[in-house]
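Asker: Dropping a prediction and its sequence here:
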Amino acid sequence: MSFTDWKTDTIANILPEEFYNLIEKNRDHIQKTFPVTLSYCPDLEKTKQFLAFNQDKENHKEGYFFYPRDNKTNALIGYLCIKSIDNRISKCELGYFVDEDYQGKGITSKMVSETLDFCFNTLNMNKVFICTSKINKASQQIALKHHFKQEGILREEFKNSDDTLEDVVYFGLLQSEYLLKKDKLTSGINQLKLYMGSAKMTSLSYKILFFGFYYYWLYKAIKFYFFTDNASGYLIFIYPLFILALTLFYLISVLLFFKKSSSKDSYYKLILLPHIIVPICTFFYVMEKYVL
């Protein structure tokens, strides 16, 4: 289940105490994936120094730091950093984790999406990469979800908290690939908006489409449960009337929408025709099969 009641905060608004609490709470959770951050935050005083160091890096545009915050509790629930910035070839790395209690709620994915927009459109990076340990399947899924390509495996590239050297999976995303995917997504959304009538299609029209499908599947369900060989004549008589009433209500809704639409909306009227036909066909099917 997704969690949407949160916002992204910047390092200027982060108190050492709340970041230390986040680290301390998730120490076991991130010890194998964020050992460097853990080593810099063993206590509150060291955490203050770590935040001050990162603030200085951001002031000099050598790194950027973002923190999701629960709007209700005001607690930090994650951490994302842009690091390893190489301005010579316009490349940077993303590192992130989310509070263990908030995993699987879409927070990391949303933050990565927003950060990619910042990297490619604001920082004008040519490439963003993610290095993740082979055991961190969740991080790998985030990379793949955002169209990163696995470029290789760096052998014994990373030392975890128990000083074990691990292989690292390297994912990369080019600015050209990101913009192409974004253009395709935007085009797809625009086509969907066109199909659904965009802003010209009133809230009533959405209800019309919904009710059209609703009536059809309601018919399928009732037919399955009631129209057996032993169905009583009473049910066979009542059900077509019920479908007829729903159909009339549906058609009246459509006519009201058409009446409010201008002549320029002929295209949007046209796409509604299949949804008008569904309940009508349903009615005649029932009449022919069970009544006539």
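Answerer: The structure has been received and is ready for your questions. The shown structure was predicted, so the numbers you read here are calculated from the model rather than taken from an experiment.
Asker: From now on I want contacts and neighbour counts done on CA atoms only, so please keep to that.
Answerer: Fine.
Asker: Tell me who's in contact with the closest residue to G78 other than its chain neighbours.
Answerer: In this structure, G78 finds its nearest non-sequential neighbour in V98, 4.0 Å apart by Cα to Cα, 6 or more residues apart in numbering. If you count contacts by Cα atoms under 8 Å, 6 or more residues apart in numbering, V98 has them with 77-79, 107-108.
Asker: Inside helices: which ones of those?
Answerer: Those of the contacts of V98 mapping onto helices are 107-108, per DSSP state H.
Asker: with the contacts of V98 in mind, which one is nearest to L241?
Answerer: Nearest to L241 among those is I107, at 48.8 Å by Cα to Cα.
Asker: is it true that that closest one touches D5?
Answerer: No. Between I107 and D5 there is no contact under Cα atoms under 8 Å: 10.0 Å.
Asker: Now do the strands in the stretch 151-292 of the chain.
Answerer: For the stretch 151-292 of the chain, applying DSSP state E, counting those that start in this stretch gives strands covering 165-174.
Asker: ditto for the stretch 1-150 of the chain
Answerer: 6-10, 64-70, 78-86, 91-98, 127-133, 149-159.
Asker: higher neighbour count, I107 and D5?
Answerer: Ranked by neighbour count (other Cα atoms under 10 Å), I107 and D5 place I107 first, with 24 against 10.
Asker: and here's the other structure:
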Amino acid sequence: MFTYKIDEEISLKLPEIADADHVFELTDNSRDHLREWLGWVDMTKRVEDTKAFIQLSRKGYIENKSLTTFILYKGEIAGTAGYNEIDWTNKVAYIGYWLGEGYQGKGIMTRVAKALTDYAFTGLNLNRVDIKAAYENTKSRAVPERLGFVEEGRIRQAEWLYDHYVDHVVYGMLKAEWKK
């Protein structure tokens, strides 16, 4: 099993089918919390839906198009984070993430996003990392802001969430800026 240790509390691991029950339970227990900002929650109704997500994630990894990981916090799966897409032509990684409700407020996602950003620049030799978040999702937006990402713009009505559109804010970090 591949793991990437971030610190004494947090590591990342590649998704495995054996994780499906736990990840589905985490999703199900955090359903109301996650649904506010994530459009896929209502489509995740059974463990089989989580298994399909894991298979798709592994396919993206094998094809070198993405990297989805499960976040381990003190040995327990707490959420997911990774590169939703890797654009090798333009050397850009697009980070996405979510945490189960009980894992909020511990600084987990900031540490994970920092490690993913560092790995994109030092391990993958990319030039840019982007993070998008819904304009009103202040917790998600706080992550790139804490890490010094530049707020580059607002995309109006970027995503349909169940019954309304939400704007997205785009944050970017360049390799030359990260080194400083």
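Answerer: Alright, I've got the coordinates. For clarity, every value in this text was computed on a predicted model and none was experimentally measured.
Asker: sorry, back to before: so which of the contacts of V98 of structure 1 is the closest to L218 of structure 1?
Answerer: Nearest to L218 of structure 1 out of the contacts of V98 of structure 1 is I107 (Cα to Cα; 36.1 Å).
Asker: Identify the residues contacting the residue lying closest to that closest one once chain neighbours are set aside.
Answerer: Nearest residue to I107 of structure 1, sequence neighbours excluded (Cα to Cα, 6+ apart): F3, at 7.0 Å. Residues in contact with F3 of structure 1 (Cα under 8 Å, 6+ apart) are 105-107.
Asker: what's the distance between the residue nearest the centre of structure 2 and L56 of structure 2?
Answerer: For structure 2, the residue sitting closest to the mean C-alpha position, by Cα atoms, centre = their mean, is Y97 at 2.0 Å. According to Cα to Cα, to the nearest Å, Y97 of structure 2 and L56 of structure 2 sit 16 Å apart.
Asker: do V166 of structure 2 as well
Answerer: Here the distance between V166 of structure 2 and L56 of structure 2 works out to 26 Å (Cα to Cα).
Asker: cool, R156 of structure 2 as well?
Answerer: Going from R156 of structure 2 to L56 of structure 2 by Cα to Cα gives 29 Å.
Asker: Also T27 of structure 2?
Answerer: Distance, T27 of structure 2 to L56 of structure 2, by Cα to Cα: 17 Å.
Asker: What of K91 of structure 2?
Answerer: Counting by Cα to Cα, the gap from K91 of structure 2 to L56 of structure 2 is 22 Å.
Asker: Could you tell me where the longest helix along structure 1 falls in structure 2?
Answerer: Of all the elements of type helix in structure 1, the one with the most residues (DSSP H) is helix 233-260. The aligned range for helix 233-260 of structure 1 in structure 2 is empty, by TM-score structural alignment.
Asker: Can you name every helix or strand that that helix contacts?
Answerer: helix 203-226, helix 266-286 (3 or more Cα pairs under 8 Å, 6 or more residues apart in numbering; DSSP states H and E).
Asker: Identify each buried residue in stretch 27-47 of structure 2, please.
Answerer: The neighbour-count check on stretch 27-47 of structure 2 (16 or more other Cα atoms under 10 Å) flags 27-28, 30-31, 33-34, 37-38, 41, 44, 47 as buried.
Asker: can you list contacts of that stretch?
Answerer: Counting by Cα under 8 Å, 6+ apart, residues outside stretch 27-47 of structure 2 touching it are 20-21, 24, 49-50, 98, 100-102, 134, 137, 160-162.
Asker: what's the answer for stretch 65-79 of structure 2, then?
Answerer: Defining contact as Cα under 8 Å, 6+ apart, one finds that stretch 65-79 of structure 2 is touched by 8-15, 22-23, 26, 57-58, 60-61, 80-87, 97-100, 103, 108, 112.
Asker: again, only using 7 Å
Answerer: Here stretch 65-79 of structure 2 makes contact (Cα atoms under 7 Å, 6 or more residues apart in numbering) with 9-15, 57, 60-61, 80-86, 98-100, 103.
Asker: With stretch 81-88 of structure 1 instead?
Answerer: Contacts with stretch 81-88 of structure 1, where a contact means Cα under 7 Å, 6+ apart, come from 62-66, 91-96.
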